[in-house]
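# Here you go, sequence then predicted model.
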Amino acid sequence: MIVIEKILFPVDLSESVNSFIPYVVTMTRKFNATLYIATVTPDVSSITSFFVPHTDIRSLQYEVQQGAAHHIKALADRLEGVERVEVCVLVGDPADQIIDLARQEEIDLIIMGTRGRSGLQKSIFGSVCDRVIRSAICPVFSISPMD
């Protein structure tokens, strides 16, 4: 029998996240799992070459993280029937951070959306979901946004 105690739901805080919520809630409730909702913010400290004072960069990074935390907590509050929720705001490369969090927390299942990019856009920007699928330590349930 499959035991799923921890589910990771990485989100980019776009409107498409709303179409994934029914799947996440259903799976989390079905297995009575703890749900980890994570978002990854960019590391703005890498833009120091623009001659922005260091204290302003730290302030900007803090503001970005606080804004992301506010949105992710609001999302967590909308998940009816999910009893145990952990929220995580990470900084850096999205795929790397998601994979690292899954390892650290010993996640049993990752549920994440795809952006639906194809062609040149996918080859330039890559796919976070593809990278997570290839490197994750657990199964990944990927969902295409339903527009």
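On my side now, so go ahead.

# only C-alpha atoms for contact and neighbour calcs from this point on.
OK.

# give me every residue that touches F31.
3-5 (CA atoms under 8 Å, 6 or more residues apart in numbering).

# and if you look at A95?
Applying CA under 8 Å, 6+ apart, the residues contacting A95 are 128-129, 131-132.

# can I get the residues you listed in CSV with secondary structure, distance to E105 and neighbour count?
Shown next, in CSV, are those (DSSP: H, G, I helix; E, B strand; the rest coil; distance: CA to CA, whole Å; neighbours: other CA atoms under 10 Å):
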residue, secondary structure, distance to E105, neighbour count
V128, helix, 19, 18
C129, helix, 19, 22
R131, helix, 19, 15
V132, helix, 15, 23
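
# want to compare, so here's the second one:
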Amino acid sequence: MKPRKQTRTISRIMVPTDFSPGSAEAFEYAIALAKRLKADLILAHVIEPFPYNLVEGMAFSDYGDRLTPPVQRLLDHQSKRAIKEKIPVKTRLIEGAPFREIIKMAKRERADLIVMGTHGRTGIDHLLAGSVAEKVVRLSPCPVLTVRSVPAASKPGSGKARSKSKGRKANVLKDKATLI
């Protein structure tokens, strides 16, 4: 007799966002998944501190303080999409290195899954910018579902077709998502 496979229940889905189109697509995917699994969402953003005082007249410590209110408003605005679908959602805003803080937050929040966008950078762009998603995939304490952003020019259909797909279900997006 074969041993039974242990199934993992997904009840908390963390969605890191940088407010890019790719992150928005990942959030839509996470909403569809959370709705289907009856899971809670954790919408998170990490403010990366400037390594140098680049803005004259602004103290280094003021940088994060000045960004926090507008970024929190963006998180709150985005979370309304989940609330509209009756999905429990909480927002988290922290300062630090994005991949490190995402990993710490996933542990702290006991996330069962991370759903995040990836820009799909290659070559010199990837070399210079690195990949937050790649680092999260390698170091995450839980599975990571990456949703690759597809440039608008390469998407099938026109703007009309794009707007119709706003409320798409998770199974429609499976070609764009990778579970690692």
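Received, thanks. Since we're looking at a predicted model, the values are computed, not measured.

# Any idea what the TM-score is?
Overall, the chain-to-chain superposition scores 0.88 on the TM-score scale (TM-score structural alignment, normalised by the length of the first structure); 144 aligned residues with a CA RMSD of 1.9 Å.

# what's the burial count for the equivalent of A32 of the second structure over in the first structure?
Aligning on TM-score structural alignment places A32 of the second structure opposite T26 in the first structure. By the measure other CA atoms under 10 Å, the count of residues near T26 of the first structure is 14.

# ok, T26 of the first structure to L79 of the first structure distance?
Remark: distance between T26 of the first structure and L79 of the first structure (CA to CA, to the nearest Å) = 10 Å.

# Counterpart of V89 of the first structure over in the second structure?
Under TM-score structural alignment, V89 of the first structure pairs with L93 in the second structure.

# contacting residues around the residue sitting furthest away from the middle of the first structure?
The centre of the first structure is farthest from one residue, F51, which by CA atoms, centre = their mean lies 30.7 Å away. Not one residue lies near F51 of the first structure by CA under 8 Å, 6+ apart.

# Quick check: the aligned residue in the second structure for S142 of the first structure vs F60 of the second structure, distance?
Alignment note: S142 of the first structure maps to T146 in the second structure; criterion TM-score structural alignment. To F60 of the second structure, T146 of the second structure is 33 Å away according to CA to CA.

# Equivalent analysis for L67 of the second structure, please.
Plainly put, L67 of the second structure is 12 Å away from F60 of the second structure if you go by CA to CA.

# just S131 of the second structure next, same as before
Look at S131 of the second structure and F60 of the second structure: by CA to CA, they are 25 Å apart.

# For the first structure, which segments are assigned as helices?
For the first structure, applying DSSP state H gives helices covering 17-31, 54-77, 94-104, 119-125, 128-135.

# got the ones you listed as JSON lines, with distance to D43 of the first structure columns?
JSON lines is the format used below for the helices of the first structure (distance: least, CA to CA, whole Å):
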{"stretch": "helix 17-31", "distance to D43 of the first structure": "22"}
{"stretch": "helix 54-77", "distance to D43 of the first structure": "7"}
{"stretch": "helix 94-104", "distance to D43 of the first structure": "10"}
{"stretch": "helix 119-125", "distance to D43 of the first structure": "17"}
{"stretch": "helix 128-135", "distance to D43 of the first structure": "16"}
